[in-house]
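A.B. asks: Sequence and predicted structure, then a few things I'm wondering about:
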Amino acid sequence: MAQAILQNIIDQLQELETEELHQLNQVIEQHITVKMQTESENAFEQALLESGLVKEIKKPTYRNVTTEQLIKVDGKPLSETIIEERR
């Protein structure tokens, strides 16, 4: 299936203008860079696991920071109040 898709893309290349080919080239280069970086990271993580240096690789969780509500404090900054109370 992948070979048929590749052949279809190669056939369509003949219809593209020079500028479109440059754009396609940039997208392909970016895709290759990301893919190689991911493969390199995966190989590194696998080597760490196999060597026993780590037991598991935890992926970072990204949480939405906009869900936290800021509160307004009247008077001087809260950090100054905390420092004064510690003295």
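C.D. replies: Everything's here; your move. Residues are numbered from 1 along each chain as shown.
A.B. asks: switch to C-alpha atoms for all contacts and neighbour counts from now on
C.D. replies: Fine.
A.B. asks: Check which helix or strand the residue positioned nearest the centre of the chain maps to.
C.D. replies: Nearest residue to the geometric centre of the chain (CA atoms, centre = their mean): Val34, 8.9 Å. Secondary structure from DSSP states H and E places Val34 in helix 18-51.
A.B. asks: what about that helix, distance to the chain center?
C.D. replies: Centroid separation between helix 18-51 and its chain, computed with CA atoms, centre = their mean, to the nearest Å, is 12 Å.
A.B. asks: dropping in the other structure now:
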Amino acid sequence: MSEVILNQIFNQLEMLELFELHQLNRAIHKYLTEKQATTQQAKFHQALLTSGLVKKFNHLSYSQLTERQLIQVQGKPVSETIIEERR
């Protein structure tokens, strides 16, 4: 980020009310936490690749996760059947 943009942000901070500053603080904290988690995950994945434990990662897209449909099952619920068979 250029220094000019950063100075503009600092100047705009002075115009914010206290509750707006708290909202901004929470938003920045959330952003930093997510960014740090993403960075740590990327480092972990790279370490797995480098060590040879993993050859590649399959990343599911959000659309693949949401396209799953529930199916109708006749009779008892599958969970009950599994529990009975384990006894």
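C.D. replies: All right, it came through fine. Please read all numbers here as calculations on a predicted model, not as lab measurements.
A.B. asks: ok so, going back, after superposition, how close is the helix holding Val34 of structure 1 to structure 2?
C.D. replies: Helix 18-51 of structure 1, aligned to structure 2 and superposed, deviates on average by 0.4 Å (mean CA distance after the TM-score superposition for structure 1).
A.B. asks: how many neighbours does Lys43 of structure 2 have?
C.D. replies: Residues near Lys43 of structure 2, counting by other CA atoms under 10 Å, number 12.
A.B. asks: Relative to Thr50 of structure 2, how far out is it?
C.D. replies: For Lys43 of structure 2, the distance to Thr50 of structure 2 equals 10 Å [CA to CA, to the nearest Å].
A.B. asks: what's the answer for Gly75 of structure 2, then?
C.D. replies: Distance, Gly75 of structure 2 to Thr50 of structure 2, using CA to CA: 49 Å.
A.B. asks: residue contacts, Lys56 of structure 2?
C.D. replies: Leu49 (CA atoms under 8 Å, 6 or more residues apart in numbering).
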